[in-house]
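> Curious how this folds, go ahead:
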Amino acid sequence: MTNLRSLRVGGVILVISAFLLGLVASGIWLTSNARWSAHLVNAKFAGAVLYDSLQSGGEPPLGIDIRGLDPAARTLAEQGQFEAIPGVPKPALVTNFSIRPSFEGARSANPLAIAIISSDLRYPLADVSTRLDQTPAETLGALTMLLATYCSDPVLIAKQGEAPWVRITGETVWNCSAAPKDLRLPAAGLVSIAVGILVTLVLNSSAQFQGFAQMLRDRNRIGGPQSYETDGLLELKEIVTSVNNYLAVERDRLAERVAVLSGVSHDLGTPATRLKLRTALIPDEKLRTKLESDIDAMTGIIESVLTYTRAELDAEEPRRVSLTSLIEAIVADYQDVGSPVEFLTGERVIVEGGQSLFMSRRGKGTLPPDDKVIVTVRPIALGRALSNLIDNALKYGRRAKIGMEKDADNVVITVEDEGGNTTTQDIENLMAPFKRGSNTKMIGGHGLGLTIVSTIASVHGGTLTFEPGGKGLLAKITINRQ
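Next up is the predicted model:
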């Protein structure tokens, strides 16, 4: 049973089984066709011999019985009231057919009138094959083959020229019981089963691999699993095990990196403080300023790298928060220190009220915008990403305008600067670690701000993109709305 869970073993077994079922179905189909063709040929041959028997008055072919009608039944036949003849199938559906010689050699033959009485159908005589040089015997053979085609038990009332009317039955020739069992429908069922086996195998295998691929695509979303499990094929289980091992190794490496950087940051704290104290004793103000700047840059770089690695590690516990409140709190912090940062909230909707008993003028009111944007995020990391974008907007564009767009699946936080000269292509090139623009020589920073923002957006199942805004550059953080 375990082997059947393997695409390599189980797939081969199922394919061979489907192939064998197809072979069996083909054999049944061909055998059934051969038996049916033999049945029709036998009925056609019996009809041709029957015509000669009616012409000569000889013995009928095997399986066909010819009997004369009694006087009362003969009278009804002469009057064309075939359905009233005793012993015919009820209800009586009558199909009249006449065979007349059509070529010179058979002009002396008598015409043959036939009434086919069935309880099931009137026979489509247009299906009886004819040609110019066809003999009457061949025509009657074509008629009896038509009778054998349908599952019915007809009775023939026939008259050859001036001879009396006779009753003809052919239970073992054209009746329903004489027809071979048609196994083509079961054969088609076997083919359907074979095709179903192959289609099911392909679809199930594809669905299992696609499901795991979707889980990998959702790996960075909030609340995603640290490892994966599957009850699918053995090959898929091997892939899942390899992916789990890879993710475990990557998490261990990131944790080690954070530990090392944290240790370096801690160990450098004391000598950096001593350096600052000693630098403060330097009488040369110009040299003192340069040394203090270098010390601050050194510690800032270490803290930036540590922040970036922590964002990669994804260590903060996710929480459900109001995104609007989070943005408002960050914007308020900037506004408290006089920074030109603005949060563009939705406009309030003005509604007109109804008339009252005491006032003829209609009143007006406002409805607050829909600001209940509840999302599951890592608020500290997301706040850091938004602060980095606001800092960039203030550095290069003098002011920052924050906006928010939302739909059922995602929330987009926008940060637009004003008057910056950086293009979209330039800013996208600066998203790599430690990349800085040529116009940043007089501006502080270490080249990790946008890299951290992009990493945090990815952790939240989203992206960081840029596009031209109304007055400057527009940054967009797209996060998955949980």
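> When you work out contacts or count neighbours from here on, use the C-alpha atoms and nothing else.
OK.
> Quick check: the gap between V258 and D314.
11 Å (C-alpha to C-alpha, to the nearest Å).
> ditto for I330
For I330, the distance to D314 - C-alpha to C-alpha - is 21 Å.
> residue nearest the centroid of this structure?
A207 (9.4 Å; C-alpha atoms, centre = their mean).
> Now do the same contact list for that residue.
Applying C-alpha atoms under 8 Å, 6 or more residues apart in numbering to A207 gives no contacts.
> Would you agree it falls within a strand?
No: remark: A207 does not belong to a strand; assigned using DSSP: H, G, I helix; E, B strand; the rest coil, it is helix.
> Could you pull up the residues touching V305?
So V305 contacts L261, L448 (C-alpha under 8 Å, 6+ apart).
> one more to line up against the first:
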Amino acid sequence: MAWLSPASLAGRTTLILLAGLLVFHFGSVWLLERGVHGAMEEGREIQAAEHISAATRVIGALPEAMREAAARAFSSADFAVTWQPAAPTGTLDEAALAQLRDRLVRRAPVLAGLRIGHGPAAPGEARPIQGGVPLPDGGWIAFTATGLELAAVPAHASLASLSAMALGIVLASLLVVRWITNPLRRLAGAAEDFGRGASPVPLPEDGPREVRDAARTFNAMQARIHRLVADRTQALAAVSHDLRTPIQRLRLRAGFLEDAEAQRAIDADLDEMEGMVEATLAYLRGEAESEAPRQADLAAILVTLCDAAADAGAAVTYAGPDRVPIRLRPLVMKRALANLIDNAVKHGGGARVFLEDAPAAATVRIEDDGPGIPEAALETVFEPFQRLDASRNRGSGGTGLGLAIARQAVRGHGGTIQLANRPEGGLVATLRLPKTGSIGEGDLT
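This is a model prediction of the structure:
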């Protein structure tokens, strides 16, 4: 029975398309047959109307002595005609047959006085139709017909059949496309999460052969990448640990120098070396290995950072709500915001921090009055070790990792960060942190 469930994506697609098209084809054929059947019944109805009207005209024009013989001549196996000098007996004005009477009169106006009703039925057979048409001299043409109680005929049966087939093809195509794209959407979502820095989450290796192969390849790829990043981070951490010993020895030896100016210069260089190592490790690790996401107050984080900067003598102000609860990693986000505020103070002479709270997201704007940056560099400055200031002096150029760490942290929270030059001068950094969705335990690694 393997042919009922092909392993390949192409085989399954073909099987579903064929099954769907066959089902809807049989449905359209059924509709067509219904239309043909209705057309046949319509023909019988027209024939009955013409039969009764012809009998009425011919028999009404004959003498009474000849009318009974003429009525027998108009009779057939399923349509008996008789002449009666008085109205036929029985219930001949049934409401259930009003539509049939109207259709017969419409097809033959000479039947304007037609009265019809049901007659007695033989065991196992349908009830016949009995009726009568009055003649001008008072006589009646009575008839008994079988199979004359007809339903309304569906119009445009062929068009309905074609429409049903087209609708079936559309529905089958939608089903196939949805079935095919479900594993692809799952793969795309996993790739997007992993691209944001999430820890590897193996995809289920099931479904058609092509999907299994793609999932298996993706799982192996993200495992290799994660292992490569982990090995690199571990190697750099080891180097950082080993560098601390010679740095401390150099610092100790610098303390014995008699030249105070040289001593200060060496200490500054050593501080810069330590800062670069720590910043690099912070960027590679994302500072997320030991911190889990939790509910925190974004407004309190910003107020703390602004107060600390103001206490240090910087012109930093905050404007916004007193409390904005949001799920995030407080230490990671605090470092990202601190980098942006420090950047505004260092290059713009101060910072104005604004926080806006909305049901879907929280938005942070950090403005300064500095010279701004070239439009072409608004995106490239987020790349690691990219600095507009060519100087390697930590007081001006920095390590080139502050904005990269900030973007890494914001993206890890599912948010966005953008830089723009203000029309009145200066730079504005805009962060948007969504309140919906979840943050994985490894999103920032």
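> I figured I301 of the second structure hits K334, correct?
Yes: with contacts counted by C-alpha atoms under 8 Å, I301 of the second structure reaches K334, the gap being 6.5 Å.
> part of a strand, is I417 of the second structure?
Yes: looking at I417 of the second structure with three-state DSSP, it is inside a strand.
> That one pairs with which position in the first structure?
If you follow I417 of the second structure across to the first structure using TM-score structural alignment, you land on L464.
> Neighbours of its match, how many?
Using other C-alpha atoms under 10 Å, L464 of the first structure has 22 other residues around it.
> show me what contacts it?
Neighbours of L464 of the first structure in contact, by C-alpha under 8 Å, 6+ apart: V453, S454, A457, A475, K476, I477, T478.
> From these, pick the one nearest R74 of the first structure.
Nearest to R74 of the first structure among these: T478, at 95.4 Å, using C-alpha to C-alpha.
> And the closest one, what's its match in the second structure?
That one, T478 of the first structure, aligns with R432 by TM-score structural alignment.
> other SSEs contacting the lengthiest helix in the first structure?
Across the first structure, the longest stretch assigned as helix under DSSP state H is helix 7-56. Helix 7-56 of the first structure sits against helix 136-149, helix 184-217, with contacts defined as 3 or more C-alpha pairs under 8 Å, 6 or more residues apart in numbering; DSSP states H and E.
> Strands along the first structure, start to end?
According to DSSP state E, the first structure carries its strands in the segments 65-68, 93-99, 112-118, 155-160, 166-169, 319-322, 341-343, 349-352, 364-367, 374-377, 400-406, 410-416, 463-468, 473-480.
> Packed most tightly, which of these would that be?
Counting by mean count of other C-alpha atoms under 10 Å, strand 473-480 has the highest mean neighbour count of the strands of the first structure, with a mean of 24.
> and it, what does it pack onto?
Applying 3+ C-alpha pairs under 8 Å, 6+ apart, one finds that strand 473-480 of the first structure contacts strand 410-416, helix 449-459, strand 463-468.
> Return the mean post-superposition distance for it against the second structure.
Superposed on the second structure, strand 473-480 of the first structure shows a mean distance to its aligned partners of 1.8 Å (mean C-alpha distance after the TM-score superposition for the first structure).
> thinking again about what came up before, out of the contacts of L464 of the first structure, which two sit at the greatest distance?
It's A457 and A475 that sit farthest apart of those, by C-alpha to C-alpha, at 12.0 Å.
> Return every residue with contacts to both of V258 and D314 of the first structure.
Common neighbours of V258 of the first structure and D314 (C-alpha under 8 Å, 6+ apart) do not exist.
> Please name the residues that touch the counterpart of G35 of the second structure in the first structure.
Counting by TM-score structural alignment, G35 of the second structure lines up with N33 in the first structure. N33 of the first structure sits next to R184 when contact means C-alpha under 8 Å, 6+ apart.
> Distance check, N33 of the first structure against L40 of the first structure.
For N33 of the first structure, the distance to L40 of the first structure equals 11 Å [C-alpha to C-alpha].
> mind checking what N429 of the first structure lines up with in the second structure?
That one, N429 of the first structure, aligns with T380 by TM-score structural alignment.
> Count the neighbours of the closest residue to its match other than its chain neighbours for me.
In space, and not counting its chain neighbours, T380 of the second structure is closest to Q386: 7.1 Å by C-alpha to C-alpha, 6 or more residues apart in numbering. Number of residues near Q386 of the second structure (other C-alpha under 10 Å) recorded here: 19.
> wouldn't Q386 of the second structure be in contact with L401 here?
Yes: applying C-alpha under 8 Å, one finds Q386 of the second structure in contact with L401, separated by 7.5 Å.
> still on that earlier bit, check contacts around the closest residue in space to the match of T478 of the first structure that isn't next to it in sequence.
Take R432 of the second structure and drop its neighbours on the chain: the residue closest to it by C-alpha to C-alpha, 6+ apart is T363, 4.5 Å away. The contact partners of T363 of the second structure, taken as C-alpha under 8 Å, 6+ apart, are L355, E356, D357, T430, L431, R432, L433.
> Quickly check the residues you listed for the two that are furthest apart.
Across these, no pair lies farther apart than D357 and T430, at 13.4 Å, counting by C-alpha to C-alpha.
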